[in-house]
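Participant: what shape does this take:
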Amino acid sequence: MTEAVGPDPRVARSIAEELDEFQAVEYRPEFRVDLERIRFSPYFSRLSAVTQVISQSGAGLAVHNRLTHSVKVTAVARAIAVALNGDWGERGALVRALGGCDPVVVQAAASAHDLGHPPFGHLGEQTLDRLARERFGLDEGFEGNAQTFRILTRLDEYDRAGSGLNLTAAVRAAVLKYPWMRAEGDGWDGGPATPRGLAPARPGEGAYKFSAYTLDGLDFAQARDAFPAIAPLQQTVECSVMDIADDIAYSLHDLDDFYRADLLNQAAVSAEFRTWIRDRAALAQVPGETLLRARRTPGHGLELLRRRVEQKDPWIAGDDAFGESVARVADEVVDGLLSVPYDGSLAADRGLAVFMAGWIARLQHSVVVTPDPDIRSGHVHLDAAAWHDVTVLKFLQERFVLHRPDLAVYQRGQASVIERLVTSFAAWLDDDDEVRRAPRRLLDLVEIAAEDYLRVRDRAPELLPTTDAQALRRYATGRGIVDYVASLTDAQAMSVANLISGASERLWDGGQGL
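Facilitator: Predicted coordinates for the structure are as follows:
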């Protein structure tokens, strides 16, 4: 006699759905339904017009946007998940004991992981976070990962009001890269015993990274409850795979963009890497303050990186592995790929494709599964060599592209667009005579936020700074405005900002369905 088996909590949706005649079969593809709901979402389509790192208009050529990045993260993540799911050895047994690694769940999470990114990349995110705090008094501010979860569970709707896309617990849990609320960051010092992203960026501001707002806490808790084997503050296995794939794609596909756009000066990059390799022992003796003051001096940036990873991640970082990765990137990327300028030829495209495929394949096959991960790691992570390679590749891009003054000037202008939008919409909603003419979606989002605040007040009032009805309404207005601005594409943000500030004379120039 077989033991009765209860319902699988991984496939539990926020709200139960009725079986239709096509679904009333022994096998119901719950996770495939989730994947299709995400990919058919307008929030997913929107990613094609949202900046990844450098905007398509700013680079003057076809570069990765948030959609192409998400598609590639999905491909990398699926390859890792298929390997883990098909492993019937010790590694596979451990994965199943931790809740499993369904390739479709991983695909869904990878497809969804960037839905919450606002216009203009990470600077747009930082600007919205500041405005949410300073202008509206929202202690939780704005965070792209938490916005993703809010979209999936509340703002985007499939077939009924108030239930979001009504995804399974497995998929909801798989997008929780930083499985905590912002307030949980208080008290952490950011040292090696602190999970990545949990410490505050500034004292008193809560976690720097987090995956759910208080308003969406019930969905957060239900999703996490489906994985009793996963410790608090730890990602599920499927989330770890998605996170690894995101790191791989970010470190290599953005390199692809910068190489094609001729943004990486090979001589400058080579000087950094070759100087550190040559003077490694001497640089290790230089005081930290001296390195910081002269961080642009060749070799100093890599030495600062070496010290930072050894301080933050002693569970995996090491001198030998770091040196080997620097040498590998120097040989294959700096003196290999970058030594031949991209000329747009078919031969150049073939060479770049082969280079990328080789690196991606090696990183995909460098996955380790552990039952008791370090607090700064996950149950699934890259081995030491691959982890250092990704770290060094990220440094290369940050040091020689993201910190460029010309890019900073461009991004400052984009940040001003976000500020103009938030300020204008706030003034509009404060105008009793004109509020009825505000964009319908904006008004809807304010009402959704108001409902959410009242629900939290009734069920968990201790999570709110106040229970005063008027104050909660002000918070709801702020959250609704932030939700609305975050949902715009880069072009929509520019267009609407010009319209609402009177800078455009074209009446029908919005394209946003205002």
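Participant: contacts, neighbours, all on C-alpha from now
Facilitator: Noted.
Participant: so who does the nearest residue to Leu176 once chain neighbours are set aside touch?
Facilitator: Leaving out its chain neighbours, the residue that sits closest to Leu176 by Cα to Cα, 6 or more residues apart in numbering is Ser211, at 5.4 Å. Shown in contact with Ser211 (Cα atoms under 8 Å, 6 or more residues apart in numbering): 143, 145-149, 175-181.
Participant: what about Leu443, neighbour count?
Facilitator: Leu443: 19 surrounding residues under other Cα atoms under 10 Å.
Participant: can you tell me the SS state at it?
Facilitator: Following DSSP: H, G, I helix; E, B strand; the rest coil, we place Leu443 in the helix state.
Participant: go ahead and list the helix or strand containing the closest residue in space to it that isn't next to it in sequence.
Facilitator: The shortest distance from Leu443 to any non-neighbouring residue, by Cα to Cα, 6+ apart, is to Gly480 (7.6 Å). In this structure, Gly480 sits in helix 469-486 according to DSSP states H and E.
Participant: Ser163 should be in a helix, yeah?
Facilitator: No: read with three-state DSSP, Ser163 is coil and lies in no helix.
Participant: wait, it touches Thr153, no?
Facilitator: Yes: using Cα atoms under 8 Å, Ser163 is in contact with Thr153, at 6.2 Å.
Participant: next one: Glu238 from Val106, what distance?
Facilitator: Distance of Glu238 to Val106, given as Cα to Cα, to the nearest Å: 5 Å.
Participant: more neighbours, the two?
Facilitator: Taking neighbours as other Cα under 10 Å, Glu238 and Val106 compare with Val106 leading, 35 against 32.
Participant: give me the element the more buried one is part of.
Facilitator: helix 103-112.
Participant: please give me the structure for this one as well, since I'd like to look at both together:
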Amino acid sequence: MTKDDGHRPEHELVRLTSGDPRRHARLVVPRHARGAQDTRSEARRDRDRILYSVAWRRLGGVTQVVTPFEDMALMHNRLTHSEKVAQVARSIAERLLHDKPARELVVRLGGIDADVVEAAALAHDLGHPPFGHIGEITLDKVARGLLRLPDGFEGNAQTFRTVLLGETRSNDYHGLNLTCATLVAIAKYPWQRDPTLKDDHRAKLRNDANYRRRWRKFSVYRSEKDDFDKAREFIADIEGFLPDTQSLEASIMDVADDITYAIHDLEDFYLAGILDVRAVLDELRLDEDDGLLRKLRDRLGIDYPDYFSEDLFAKAVKVVKEELKASFSAKNDGGVQTVGRARSAGSKLIGKYINSVEISDDVFWTHGPYIALDAEAWHEVQLLKEVTKNFVIKRPDIALLQRGQQRILRELVKYLLRWKNSNADFKRLPRRLRDEITTYAPSGGNTNRCILDYLCTLTDGQCYALYYKLSGSRPAASPMDLFL
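Facilitator: Modelled structure (predicted):
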């Protein structure tokens, strides 16, 4: 026997999972014949299926936060963002599995498979629509209004629907036919959306943490709830896991997504000249009665009353300001030293936060995960995410572009809905949309959701092209455009 020094080879790390066979089950087709030379685990096969999917390749043309233009510095799209989430997530998983005390908790709480973590991180944005976050907001409004879909639209729920039903990989089954462990790990918000309250909806959204949590974000539509519950059966028997608790692998993916969004987008926007760090530093003042920090502090206090700390928040403000001053405050002149300083700072922060992720024998906050950033790092990441939200997404010049993108999505839904409901012209609908409607109709579901499914197969550029054709404002740019 050899002494356990806390380090194990990769092939042993990925085996540190629950022996429950339900983790490795596939909901659609239980097992597939594989060649004798295929030595991959079921989780590694999941990862490869995602990488070979059309839905994955599409992400290269989908906005992450801000739609980039040719004369701007290269910025992340959904694909490059997902690649980095996968790298950060796998690093977190392997670090936890190398730590002996953490491994003991991992085993008790159901296990971690590093391949499942990576697969879920690669897949977590597959259902997100064109035009980034503004696309999500717009499609949710038209879904609950014009399309009469009670649970609206949400990118995470659309992702689950995409991997379960939407991607055509074989004529023998729908979707990617992933294992239950990977399906569950994709679900950052393992619940359905609460029905909208007619009378006090706005008040509840402002003040009720549980209502905010279950209405704003969710990972499953009603139409896929039975499959979702079946996938989560292996978690139900683990002591301490409630219906709303993420799997360990989902928690790792979730925290990796936060770290990546907080750091890589900050780098992007600074180097693209979009983020004015000096303006950020002026805003980060704790004495402001109605500034960014007050609003963020109030929101975190409502949503995380048993994890948020006023003292740690004030400390996080100092840490973030010092980091911004040291690495991002100088005007970006495109020089090698400026770029190098920013990239080095980003790398250092990524490493810091990866090493700040912990596993606990109890959830970190009510309805929360068993794996999360430690309290100090968590407050810093929340603040960094808010910087991107307030100083990039809400910029007036970005708003001009986004309002145009909102209009395109709203008009496309109207055009496609009228065309779908036209008996005389239904057969000339885009083939993918028509096929999904005819497949979905026998189940008795609302086929209007198929319009959203179709739009979520398009890149930003394809969305523009489809709008130009349907509005008659521009002909197809090439013969291939006709096949949208």
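Participant: which strands and helices lie in contact with the helix holding Gly480 of the first structure?
Facilitator: On a contact count with 3 or more Cα pairs under 8 Å, 6 or more residues apart in numbering; DSSP states H and E, helix 469-486 of the first structure meets helix 121-136, helix 405-429, helix 440-459.
Participant: would TSV of those with distance to Arg295 of the first structure be doable?
Facilitator: TSV is the format used below for these (distance: least, Cα to Cα, whole Å):
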stretch	distance to Arg295 of the first structure
helix 121-136	23
helix 405-429	15
helix 440-459	45
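Participant: counterpart of Ile50 of the second structure over in the first structure?
Facilitator: In the first structure, Ile50 of the second structure lines up with Ile38, judged by TM-score structural alignment.
Participant: can you name the next helix or strand after the helix or strand that contains its match?
Facilitator: Ile38 of the first structure is part of helix 30-39, with elements assigned from DSSP H and E. The first helix or strand that comes after helix 30-39 of the first structure along the chain, using DSSP H and E, is helix 42-46.
Participant: now the helices for the stretch 201-350 of the second structure?
Facilitator: 201-207, 209-216, 225-231, 233-236, 248-271, 277-283, 292-303, 310-327, 336-354 (DSSP state H, counting those that start in this stretch).
Participant: what is the corresponding segment of the first structure for the fifth one?
Facilitator: Counterpart in the first structure of helix 248-271 of the second structure, with TM-score structural alignment as the criterion, is residues 237-260.
Participant: after superposition, how close is the matching stretch to the second structure?
Facilitator: After superposition onto the second structure, the mean distance of stretch 237-260 of the first structure to its aligned counterpart is 0.4 Å, using mean Cα distance after the TM-score superposition for the first structure.
Participant: and that stretch, how far from the chain's centre?
Facilitator: Here stretch 237-260 of the first structure is found 11 Å from its chain centre; the criterion is Cα atoms, centre = their mean, to the nearest Å.
Participant: trace Leu138 of the first structure over to the second structure, please.
Facilitator: Leu138 of the first structure maps onto Leu149 in the second structure, by TM-score structural alignment.
Participant: and the gap between that match and Gln87 of the second structure?
Facilitator: Relative to Gln87 of the second structure, and taking Cα to Cα, Leu149 of the second structure is found at 36 Å.
Participant: and the match of Leu138 of the first structure, how many neighbours?
Facilitator: By other Cα under 10 Å, the residues close to Leu149 of the second structure number 18.
Participant: same question for the one 10 residues further on.
Facilitator: Neighbour count for Thr159 of the second structure, taken as other Cα under 10 Å: 26.
Participant: likewise the one 10 residues further on?
Facilitator: Taking other Cα under 10 Å as the neighbour definition, Arg169 of the second structure ends up with a count of 15.
Participant: quick one: stretch 74-89 of the second structure aligns where in the first structure?
Facilitator: Counting by TM-score structural alignment, stretch 74-89 of the second structure falls onto residues 62-77 of the first structure.
Participant: got a list of contacts for the matching stretch?
Facilitator: Against stretch 62-77 of the first structure from outside (Cα under 8 Å, 6+ apart): 44-56, 103, 106-108, 110-114, 241-242, 244-246, 248-250, 253-254, 257, 360, 364.
Participant: same deal with stretch 182-195 of the second structure?
Facilitator: Residues from elsewhere that reach stretch 182-195 of the second structure (Cα under 8 Å, 6+ apart): 43, 46, 116-117, 119-121, 123-124, 150-151, 156, 160, 211, 214-222, 225, 228, 231-232, 243-251, 253-254.
Participant: which among those end up buried?
Facilitator: Among these, the ones that count as buried by 16 or more other Cα atoms under 10 Å are 43, 46, 116-117, 119-121, 123-124, 151, 156, 160, 211, 214-215, 217-221, 228, 231-232, 245-251, 253-254.
Participant: the residue nearest to Leu176 of the first structure -> the second structure?
Facilitator: In the second structure, the residue paired with Ser211 of the first structure is Ser219, using TM-score structural alignment.
Participant: any idea how far Pro101 of the second structure is from that match?
Facilitator: Distance from Ser219 of the second structure to Pro101 of the second structure, counting by Cα to Cα: 31 Å.
Participant: got it, and Cys456 of the second structure?
Facilitator: Relative to Pro101 of the second structure, Cys456 of the second structure is positioned 43 Å away (Cα to Cα).
Participant: the more surrounded of the two?
Facilitator: Cys456 (25 against 12).
Participant: what's the nearest residue to that one if we skip its chain neighbours?
Facilitator: Pro129 (4.7 Å).
Participant: from what I can see that neighbour touches Ile451, true?
Facilitator: No: applying Cα under 8 Å, one finds Pro129 of the second structure not in contact with Ile451, separated by 11.8 Å.
Participant: which of the two has more neighbours?
Facilitator: Neighbours per residue (other Cα under 10 Å) separate Pro129 of the second structure from Ile451, with Pro129 holding more: 33 against 21.
Participant: who are the contact partners of the counterpart of Glu376 of the second structure in the first structure?
Facilitator: Aligned counterpart of Glu376 of the second structure in the first structure: Ala385 (TM-score structural alignment). Counting by Cα under 8 Å, 6+ apart, Ala385 of the first structure makes contact with 321-322, 324-325.
Participant: which of the residues you listed count as buried?
Facilitator: Buried by 16+ other Cα under 10 Å: 321-322, 325, out of the contacts of Ala385 of the first structure.
Participant: distance to Asp8 of the first structure for these - can I get that in TSV?
Facilitator: As requested, those are arranged in TSV below (distance: Cα to Cα, whole Å):
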residue	distance to Asp8 of the first structure
Ala321	42
Phe322	43
Ser325	43
